[in-house]
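Student: Coordinates for the following, if possible.
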Amino acid sequence: MYIQYTMDQLCLLLDLEEDILQSHVVRVVNAAVNQTNVSIFASAHPGGGRDQDAY
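Tutor: As a prediction, this is how the structure comes out:
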């Protein structure tokens, strides 16, 4: 239903891990997103949208 998200999907010439402080709130948000069980959205999402194999 959803396209898999990973922090490694960007192709940049810098290492974001080094530039973001360990205490920055973005790390908390990233951890929360990574731990979210996306199956809870299945009942609320009617389907449709972009085909995952289109790209």
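Student: from here on, contacts and neighbour counts on C-alpha atoms
Tutor: Will do.
Student: Now name the helix or strand holding residue 26.
Tutor: For residue 26, the host element (DSSP states H and E) is helix 25-35.
Student: again but with residue 17, I slipped
Tutor: helix 16-19.
Student: who does that helix touch, helix- and strand-wise?
Tutor: Packing partners of helix 16-19 (3 or more C-alpha pairs under 8 Å, 6 or more residues apart in numbering; DSSP states H and E): none among the helices and strands.
Student: For the comparison step, fold the sequence that follows:
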Amino acid sequence: MQKQDLNVGFKDYNPNQLMFLPPSLEELIPLNHPGRTVNQIIDQIDLSSVYNRFSENGASSYHPKLLLKVLVY
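Tutor: You can find the predicted model right below:
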């Protein structure tokens, strides 16, 4: 019998899944969806002052543009 570590967390594994990779968000979001407008506007904003506040130490963070898009939407 092999020793098993019960504290190990594995990502989901399902060899019978219908899609191996998720579809592109471009395919899932309709052309007239308001989220596309928010995306275009936030992409034009200079967020360099926000980027400078992040530390290189510690765990990785969500991208500030992503967080701002979610907050505005």
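Student: TM-score, when you put one on top of the other?
Tutor: The TM-score (TM-score structural alignment, normalised by the length of structure 1) is 0.48; 38 aligned residues with a C-alpha RMSD of 2.7 Å.
Student: Check which helices and strands the helix holding residue 26 of structure 1 sits against.
Tutor: Secondary elements touching helix 25-35 of structure 1 (3+ C-alpha pairs under 8 Å, 6+ apart): none.
Student: ok, residues contacting that helix?
Tutor: Taking contacts as C-alpha atoms under 8 Å, 6 or more residues apart in numbering, no residue outside helix 25-35 of structure 1 touches it.
Student: got it, and stretch 36-52 of structure 2?
Tutor: With C-alpha under 8 Å, 6+ apart as the test, stretch 36-52 of structure 2 has contacts from 64-65, 68-69, 72-73.
Student: of the residues you listed, closest to residue 35 of structure 2?
Tutor: Lowest distance from residue 35 of structure 2 to the contacts of stretch 36-52 of structure 2 (C-alpha to C-alpha) belongs to residue 73, with 6.6 Å.
Student: In PyMOL, select just the buried ones from the contacts of stretch 36-52 of structure 2.
Tutor: Here is the PyMOL selection string for the buried members of the contacts of stretch 36-52 of structure 2, based on 16 or more other C-alpha atoms under 10 Å:
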select buried, resi 65+69
